[in-house]
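[1] A structural model of the following input is requested.
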Amino acid sequence: MALQEVIANDNVNELYSLIERDGNLLDHGSKGPFPNTPLHDAADKGQTKVAMEIATLKPSFTRKLNRGGHSPMHLALQKKHYHTARALMTLNPKLIRVRGRGGITPLHFVAREKGDNQENLELLELLAEFLSACKSSIEDLTNQCETAVHVAVRTGNTEAFKVLFEWLKQVHLIEVLDWKDQDGDTVLHIAKSKKQLEIVKLLDQYMDVNAKNFRGETALKIFQVNPSGGPDVAGSFRCEGSRERCYTPTLSLSQFSEREPTDSEKFTNSFSVQDKSNREIIIVVSTLIAGVTYQAALTPPGGYWQDSSSNSTANSSGIALGKPHEAGDIILSGSSLFIYTLSNSWAFSPRLPPSRPPLFN
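    Alright, predicted model coming up:
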């Protein structure tokens, strides 16, 4: 039985039988810069069992692009073999970030795809799973400098945008909405130019309508030149005296760093640590503090009495060291012991260092 038949039958046992006869079986035809590996074939056909075995045996195949610029996960998604794509994700979540043709990652792909009711539900579920499995995938850009949010808005995939939008709020990455593509357009520019009113309403409270793209256009200007929607949409883009909220231009990095945090930001900073590297530093420092504190509790200043005594004792300088004692008692006593114990216990109390203030409330 040939390898292609094994893949077509999704037969794992036969796969290993072939490998026993030819240890280089999977490498045949898999050399060169853009190979079509057996994993590509298995993913293209949706043969999940064989695909997972090959991916386990040859992890390097999972990231290779064929001549069409597609990785195995890209092919699985294109052929709507979502179970295969999901299986590959569980093997290595970073496969969600593999950039294929046009810089499109699997996350970009599911953000733009739409289908019938059932298929669309599965795509939205897969999108949520991708975001959960690999948070950093939201930072990946296409060759047009588009995030997955850009892609969802540009293709009119409102439901996918809602999933992305709610997730960005939950993980405190709402600033991604302000990222610009190669034309300097934010998602709000795109939503306004394509008259996607539902998306515009969602973005209204989170984005700056006065931010300019590389053509010098703001979302407000786009609306004025090409108005759409009812008064409720129009009202959100106007400043009418003190009754309407006027957006201020986006702060530069230096201005943002120098400004005083708002009360809301101070409250948020007191209860959240948003950056992964900060959390890792806190864990390391907290472990060190706990270790030192625990050791200090075991070895207090002066140590412990080595013997018992029914009389008061003094040190070599004639200073009284305490009342009668038993062997094993702490030498430190009275107010000094109280202060030491209180200070040592205080080191265990939970305190979070201030984190970087969020760009948006």
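[2] can we go C-alpha only for contacts and neighbour counts from here?
    Will do.
[3] tally of neighbours for residue 287?
    Applying other Cα atoms under 10 Å, we find 12 residues neighbouring residue 287.
[4] what helix or strand is it located in?
    Using DSSP states H and E, the secondary-structure element containing residue 287 is helix 276-298.
[5] helices or strands up against that helix?
    Here helix 276-298 is seen to pack against helix 334-346 when contacts are counted using 3 or more Cα pairs under 8 Å, 6 or more residues apart in numbering; DSSP states H and E.
[6] also this sequence, please, to line up against the first:
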Amino acid sequence: MSFTKMENVLSPLDEAATLGDINLLYALIEVDPHILDHIEAIPFVDTPLHVAASAGHVHFAIEIMRLKPSFNFKLNPQGFSPIHLALQEGHKTLVRRLVDIDKELVRVKGREGITPLHFVSQTGDSDLLATFLSACPDSIEDVTVRRETALHVALKYKRFESFQVLVGWLSRNTRKGAACLQYSILNRKDEEGNTILHLSAIHNDLQALDLLIKTKMMELNAQNLEKLTALDKAACKEMGKKLLKAGAIRSSSIEVRPTLADELRSNITARKKVITGIKRIRESMSDSHREAYLVVAALILTAIYQSALSPPGGLYQSEIGAKNSASAEAGKSVLSSSDFFVFSLLNKTVLFLTILLTSLVLIPTGWVGFQLIGPTFSIAFSYLFSMDLISPNLGTQLVDQIIFYLFILVFIWVVIEMVINSLAWKLLKIQICAALRINRLKLKFRVEDMHSAYP
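    Okay, here's the model as predicted:
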């Protein structure tokens, strides 16, 4: 991943860039106002910005960026952008100024898809690495032509401090979808199918291994293209012990999973059809429509809940000194049993449909949606309980019981689906499997110890 220095062709414009002479630049522009346009028309060329960046002339480079912003991302014949050359020559001040002006420069891909983030991950410049991540968080997702992330590069070139910065940034990131991003980046595979856990095992990097295990987000038994896990690639016994203790297993112990082609060929279950239908409705709904529907749903729920507080006709009131029979009716609806049944059934039906639509379609997925499900159904259960309290009927009718249990079943189903389709479920499965394997290993060792003690 080393950069080759460009050849200097000292045309008048290149001479101005080499010297950092802004006055000479404008003198040339006076002679030929299209002098920069001629260079822009060439697909791969050493622009004045390339020359100035390589020489470290901050003010001249900024002036060129202002005049021709397109030069920021232009590659020279060797496949390098101006910021790549500035990094190569160690002009950190210029690099920081370039990124301040255009944060997307952190993501510009040069030769072999190498970005400035990849480059500083390789060289081990932790300060610049942190600056790049803060300026352009999306750059963490960029990969080279070998499908290597910045974490792969840091491990490949044994830059543990850079690796610490990258993992630490992922752990502290609070942007939308941060948890999913962390899980995805930590378990991303390169062109050989190796995750960073594989690389830490291959390079015998115990520090990196410990750091990754502590994140609790690693797929310990991910297989590369050779169908080998990190435990299979462990370079020493100590690393093997650490992986075993964390719950890793060898590839020979992993059950063969159906491929995507096998899954697509299989029959679609009723559950899959329902889930697919819900997802299609979610995807086809715009944010503005979802917000409008949420407002309507909130108004409906408010109106329905109000009906339990103030039913038609009101409630019987208790009076001081009233007889026992009158006191027994206090707080009950004044409606007849048949009228209250119809009123209650209509309200509960609307409540059920509104809660179902809100929980399955309108509430966002992920942790936010998972946290909203509980309060949403709590309102429904509170309403059912309130209606039962004010019912003029003695005892709970069969229909009320059916509706109540129906709400419970829907609530359980929605929670299970949200958990299964969330990152939390993946992490939970990883931790449960790891715990089970650890206990199984402990039991195995105890049995072996007993056999050795009592042959």
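[7] what TM-score do we get after superposing?
    Laid over one another, the chains give 0.64 as their TM-score (TM-score structural alignment, normalised by the length of structure 1), with 270 aligned residues with a Cα RMSD of 3.8 Å.
[8] how about the helix holding residue 287 of structure 1: buried residues?
    282, 286, 293 (16 or more other Cα atoms under 10 Å).
[9] residues making contact with stretch 22-38 of structure 1?
    Under the criterion Cα atoms under 8 Å, 6 or more residues apart in numbering, residues 18, 19, 54, 61, 64, 65, 66, 67, 69 lie in contact with stretch 22-38 of structure 1.
[10] and the gap between the last one and residue 94 of structure 1?
    By that I understand residue 69 of structure 1. Using Cα to Cα, to the nearest Å, residue 69 of structure 1 is found at 18 Å from residue 94 of structure 1.
[11] mind checking the SS state of the equivalent of residue 211 of structure 2 over in structure 1?
    Aligning on TM-score structural alignment places residue 211 of structure 2 opposite residue 202 in structure 1. Remark: residue 202 of structure 1 carries the secondary structure label helix [criterion: DSSP: H, G, I helix; E, B strand; the rest coil].
[12] how much space between residue 202 of structure 1 and residue 110 of structure 1?
    For residue 202 of structure 1 relative to residue 110 of structure 1 (Cα to Cα), the value is 21 Å.
[13] then residue 232 of structure 1?
    Between residue 232 of structure 1 and residue 110 of structure 1 the computed distance is 31 Å (Cα to Cα).
[14] what residue lies at the spatial centre of structure 2?
    For structure 2, residue 180 is the residue whose C-alpha lies nearest the centre (Cα atoms, centre = their mean; 2.5 Å).
[15] and it, which helix or strand is it part of?
    Residue 180 of structure 2 is part of helix 178-186, with elements assigned from DSSP H and E.
[16] just give me how far that helix sits from the chain centre.
    5 Å (Cα atoms, centre = their mean, to the nearest Å).
[17] and what of stretch 139-157 of structure 1?
    The mean C-alpha position of stretch 139-157 of structure 1 is separated from the chain mean by 17 Å, Cα atoms, centre = their mean.
[18] now the contacts of stretch 22-38 of structure 1: which count as buried?
    So, by 16+ other Cα under 10 Å, the buried ones in the contacts of stretch 22-38 of structure 1 are 18, 54, 61, 64, 65, 66, 69.
[19] out of those residues, what pair is the most spread apart?
    Within those, two members stand farthest from each other by Cα to Cα: 18 and 69, at 28.7 Å.
[20] give the burial count for the equivalent of residue 110 of structure 2 over in structure 1, as a bare number.
    When the two structures are superposed using TM-score structural alignment, residue 110 of structure 2 falls opposite residue 100 in structure 1. A count of nearby residues for residue 100 of structure 1, using other Cα under 10 Å, gives 21.
[21] these two touch, right, residue 100 of structure 1 and residue 64?
    No. Counting by Cα atoms under 8 Å, residue 100 of structure 1 sits too far from residue 64 to count as a contact (9.2 Å).
[22] joint contacts of those two?
    Common neighbours of residue 100 of structure 1 and residue 64, counting by Cα under 8 Å, 6+ apart, are 70, 71.
[23] what residues are up against residue 356 of structure 2?
    Residue 356 of structure 2 touches residue 410, counting by Cα under 8 Å, 6+ apart.
[24] quick one: contacts for the match of residue 110 of structure 2?
    Contact partners of residue 100 of structure 1, counting by Cα under 8 Å, 6+ apart, are 65, 69, 70, 71, 74.
[25] enumerate every residue touching residue 59 of structure 1.
    Applying Cα under 8 Å, 6+ apart, one finds that residue 59 of structure 1 lies in contact with no residue.
[26] what residue of structure 2 matches up with it?
    When the structures are aligned by TM-score structural alignment, the residue of structure 2 matched to residue 59 of structure 1 is residue 69.
[27] repeat that for residue 27 of structure 1.
    Residue 27 of structure 1 maps onto residue 37 in structure 2, by TM-score structural alignment.
[28] now do the SS call for that match.
    Using three-state DSSP, the three-state assignment for residue 37 of structure 2 comes out as helix.
[29] structure 1: which residue goes with residue 126 of structure 2?
    Under the alignment defined by TM-score structural alignment, residue 126 of structure 2 is paired with residue 124 of structure 1.
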